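Undergrad: sequence unavailable; structure follows:
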């Protein structure tokens, strides 16, 4: 049995304190809708171009029950093109500003691993920073999060989106390695004054489909860290490859995986298909009341 680290100093919390005094309640699991602003998202059905299409999709997701909208301008699919900081800002910042104007009460997450993008994203209206790299791809990112005092989603990944598929060998137990990684990163975040943190085990990031299935089965073991967990399983290869399908045909499999994630303690589901995820949360919550770890 994994033991809780003694040196992270993060108390168990089921809320995220966002800018403007707003609080996101995670006592009941919430759904995060994905709004990809990239032309090469691995799921073609989620690629968004013009502003009117963005706002239409955002309104639809919020109407279906999404608590958070996650906007990203840098594709993190395996082997994705490495775009410049300026290009990422061009895609992301106007989109965040537009969504904030149209939906002032929405919780907006900026999906970026770059400090300068993160800072401008929060200025444009983002409430939460979602970093696939855990601060490993930009040394200024974690100090920036501390200065901005916004909730931070800490993900586990090795390498970069361009190299991560070659970095799937783990010498030690996979979940134990993740706990150690999060422990060390949480200690670093504490030094920068960051206290509102969500853990993302990084399904599909430097992990094979088989490793992803093991991680999902053991997801509850991450609760030793006392922080909410995000599960990003939507239409990923660990869902569709074992079935011999494509991402476009992976909705049913995604629902099944999300159900398992919730039963094993996930507090946020990051998804392309909001209505189905909200229904999944409702049914799981009704089946396992009260819904708490």
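TA: Yep, that arrived. Computed from a prediction, not measured in an experiment: that's the story for all the values here.

Undergrad: going forward, measure contacts and count neighbours with C-alpha atoms only.
TA: Will do.

Undergrad: what helices and strands are in contact with the helix or strand residue 96 falls within?
TA: In this assignment (DSSP states H and E), residue 96 forms part of helix 85-102. Applying 3 or more C-alpha pairs under 8 Å, 6 or more residues apart in numbering; DSSP states H and E, one finds that helix 85-102 makes contact with helix 51-64, strand 68-72, strand 107-111, helix 115-124.

Undergrad: deepest-packed of those, please.
TA: strand 107-111 (a mean of 27; mean count of other C-alpha atoms under 10 Å).

Undergrad: that strand to helix 115-124, inter-axis angle?
TA: Taking axes from the mean of the first three to the mean of the last three C-alpha atoms, to 10 degrees, one finds strand 107-111 and helix 115-124 inclined to each other by 160 degrees.

Undergrad: putting a second one here so we can go through both:
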């Protein structure tokens, strides 16, 4: 009888140990699953560090942010990298990823916008006050991101075309495939004027400008004026889930989180204005 009771206790202990081990393995596997990787354009570092902290606090999910130029991020995806979520500074990049089959078009949401502005080197040596001034003789060079690769360049080209200025100024354009390098042109006085986003990267990612030698605290640039919004399509800052995302459920939860009132307020405070159009 005693031997039988001892055997029962032994099997009971084994069962408890196995159950405990199963729980540990399950929790460990769950911890591994509950993480996502987000590709973010480098000019949006400040707002996304803030969003990351809030999302991790809410969900317990680890968010790995990968910052790089938007064009570079797309190239990395084409070469085989698979984040869970892609953030783009406009529709141009996101549309390319959807068309090429990398991003699930049904997942794409617009969560912010940017204002397109004229930016001059400090001192405004060409005396530019409005978009039409770009056609004047004193304006020799105009900085712009490559409009075939960057949303900011695409919107700038649209504005110049709709204003009837494209043919008059296209010979003055100094373009670069890397939007940050294009912004560097004006900060270092290499062009007379540039067309960029108002806050990105000047407010939402100033450390990226510093990485290319721009002393942001010295304000080597000045924003001249906003380009009228009727001259270009609405700027839609977007988030989309990769078709091959490892954690699709949490990826969509993160995208939805960007649209919550608290997140919208936080993003706006950190340099990504809210997109007012209800057609998200």
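TA: Now that the structure is in, tell me what you want to look at. All figures in this text were calculated on a predicted structure; none of them were measured in a lab.

Undergrad: quick TM-score on the pair, please.
TA: Remark: TM-score between the superposed chains equals 0.27 [TM-score structural alignment, normalised by the length of structure 2]; 134 aligned residues with a C-alpha RMSD of 6.6 Å.

Undergrad: ok so, going back, can I get the helices and strands packed on helix 85-102 of structure 1 in CSV with distance to residue 200 of structure 1?
TA: Below are those laid out as CSV (distance: least, C-alpha to C-alpha, whole Å):
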stretch, distance to residue 200 of structure 1
helix 51-64, 22
strand 68-72, 14
strand 107-111, 13
helix 115-124, 18
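
Undergrad: out of those, flag the one nearest residue 155 of structure 1.
TA: Nearest to residue 155 of structure 1 among those is strand 107-111 (11.1 Å), distances taken as C-alpha to C-alpha.

Undergrad: against which helices or strands is that closest one packed?
TA: Counting by 3+ C-alpha pairs under 8 Å, 6+ apart, strand 107-111 of structure 1 packs on strand 68-72, helix 85-102, helix 115-124, strand 128-131.

Undergrad: for residue 31 of structure 1, pull up the helix or strand it's in.
TA: Going by DSSP H and E, residue 31 of structure 1 is part of strand 30-36.

Undergrad: what's the angle between that strand and helix 85-102?
TA: 130 degrees.

Undergrad: and strand 30-36 of structure 1 with helix 51-64, angle?
TA: Here strand 30-36 of structure 1 runs at 170 degrees with respect to helix 51-64, directions being taken by the same axes, to 10 degrees.

Undergrad: elements contacting strand 30-36 of structure 1?
TA: Applying 3+ C-alpha pairs under 8 Å, 6+ apart, we find strand 30-36 of structure 1 packed against helix 51-64, strand 68-72, strand 268-271, helix 274-287.

Undergrad: what number of residues lie near residue 52 of structure 2?
TA: Around residue 52 of structure 2 there are 18 other residues, counting by other C-alpha atoms under 10 Å.

Undergrad: which ones are touching the nearest residue to it once chain neighbours are set aside?
TA: Spatial nearest neighbour of residue 52 of structure 2, chain neighbours left out: residue 63 (6.2 Å); criterion: C-alpha to C-alpha, 6 or more residues apart in numbering. By C-alpha atoms under 8 Å, 6 or more residues apart in numbering, residue 63 of structure 2 lies in contact with 35, 36, 37, 38, 52, 56.

Undergrad: from the residues you listed, which single one is nearest residue 18 of structure 2?
TA: Of the contacts of residue 63 of structure 2, the one sitting nearest to residue 18 of structure 2 (C-alpha to C-alpha) turns out to be residue 35, at 26.8 Å.

Undergrad: in this structure that closest one contacts residue 65, no?
TA: No: if you go by C-alpha atoms under 8 Å, residue 35 of structure 2 and residue 65 don't touch, sitting 10.9 Å apart.

Undergrad: hang on, the earlier thing: of the helices and strands packed on strand 30-36 of structure 1, which is nearest residue 85 of structure 1?
TA: Across these, residue 85 of structure 1 has its closest neighbour in strand 68-72 (12.6 Å, C-alpha to C-alpha).

Undergrad: helices or strands up against that closest one?
TA: Using 3+ C-alpha pairs under 8 Å, 6+ apart: strand 68-72 of structure 1 touches strand 30-36, helix 85-102, strand 107-111.
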